[in-house]
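Peer 1: coords please:
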Amino acid sequence: MGMKHYKNAQKMNVASLNIDGVNAFLEDVGSSNDANAPISFGFFRMEAGNPLEYTYSYDECKIIVEGEMTIEEVGGETVNVSQGDVLFFSKGTKTVFSSKSSGLGFYCGQRKQGEL
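Peer 2: Sure, this is the predicted structure:
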């Protein structure tokens, strides 16, 4: 089967990243079976609180599907994003995620499922 359907995926429970003081949540929904060039996709939620610092070890794109976030590229641009905004992060990009309330993004990254 070449197509998989993930009904109501946006409503799934997104697991905490379990970083003390940081209200960040991430859950892979699925992944490809390509061992040489895996692609994983899922949801990332950032809630008000301390920011999340993260360095990408893979390429990723993200679309904001609800709420808002502020995303800073360390040493570069800071953007306030909301529903419908799309971002691309190159491997090696150092970022800081925060939110004044809460934001949910759908991501697709070139990594194996469960690897951050």
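Peer 1: CA atoms for contacts and neighbours, from now on please.
Peer 2: Fine.
Peer 1: So the residue nearest the centre of the chain: helix, strand or coil?
Peer 2: Among the residues of the chain, the one closest to the centroid is Phe44, at 4.0 Å (CA atoms, centre = their mean). Secondary structure, DSSP: H, G, I helix; E, B strand; the rest coil: Phe44 is strand.
Peer 1: Second chain to compare with the first, below:
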Amino acid sequence: MSENLVPLTIIKGAGHEFIPLPKDENATVADFHSIRTQTSDSPSYLTSGFYKIEAGPSRPAHYTFEETKYVLSGQIDVLDVATGIQHRLVPGDFAFFHVGSKVEFSTQSSGMAFYAVTRPVKTPHPNLKGREEAKSKL
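Peer 2: Next up is the predicted model:
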């Protein structure tokens, strides 16, 4: 049985520490990798990155794709519009947003989360140019 092996993609320094907020905004996303999946069941995109939010106005979102968020630092409040329940997410908390989910993100301080979504790159991470590791052998 012969397998076609595919090399890993490694992105060096894919940190969240230096993601700037756009002018006059209190939240942003920074996508750092996206692929068109090879899954035969339902091919789609898989994109991952960081979500950053600071205190300020709430940020509404209506999902047309699936997303997971894992909180790394701070706090991120999520109002689930469908139920009216306000969830306070802190480091170690995980949330899944279904297609059709409608939420409002906010925070009293700041928060940072890692996310994976089923959509192509929307906002590239501003500090990763040239950081994808070469596919050559060591």
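Peer 1: Show me the strands in the first structure, by range?
Peer 2: 24-31, 40-47, 52-55, 60-73, 78-82, 86-89, 94-98, 102-109 (DSSP state E).
Peer 1: any idea how far His51 of the second structure lies from Ser101 of the second structure?
Peer 2: Quick fix: residue 51 of the second structure is Tyr, not His. According to CA to CA, to the nearest Å, Tyr51 of the second structure stands 17 Å off from Ser101 of the second structure.
Peer 1: picking up where we left off before, which residues sit in contact with the counterpart of the residue nearest to the centre of the first structure in the second structure?
Peer 2: Using TM-score structural alignment, the equivalent of Phe44 of the first structure in the second structure is Tyr51. Tyr51 of the second structure makes contact with 27-30, 112-115, according to CA atoms under 8 Å, 6 or more residues apart in numbering.
Peer 1: residue contacts, the nearest residue to Tyr51 of the second structure once chain neighbours are set aside?
Peer 2: Using CA to CA, 6 or more residues apart in numbering and skipping residues adjacent in sequence, the residue nearest Tyr51 of the second structure is Val29, 4.5 Å away. Residues near Val29 of the second structure by CA under 8 Å, 6+ apart: 49-52, 123, 125.
Peer 1: For the buried ones among the residues you listed, write the corresponding PyMOL selection.
Peer 2: In PyMOL, selecting the buried portion of the contacts of Val29 of the second structure, with burial taken from 16 or more other CA atoms under 10 Å, looks like this:
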select buried, resi 49+50+51+52+125
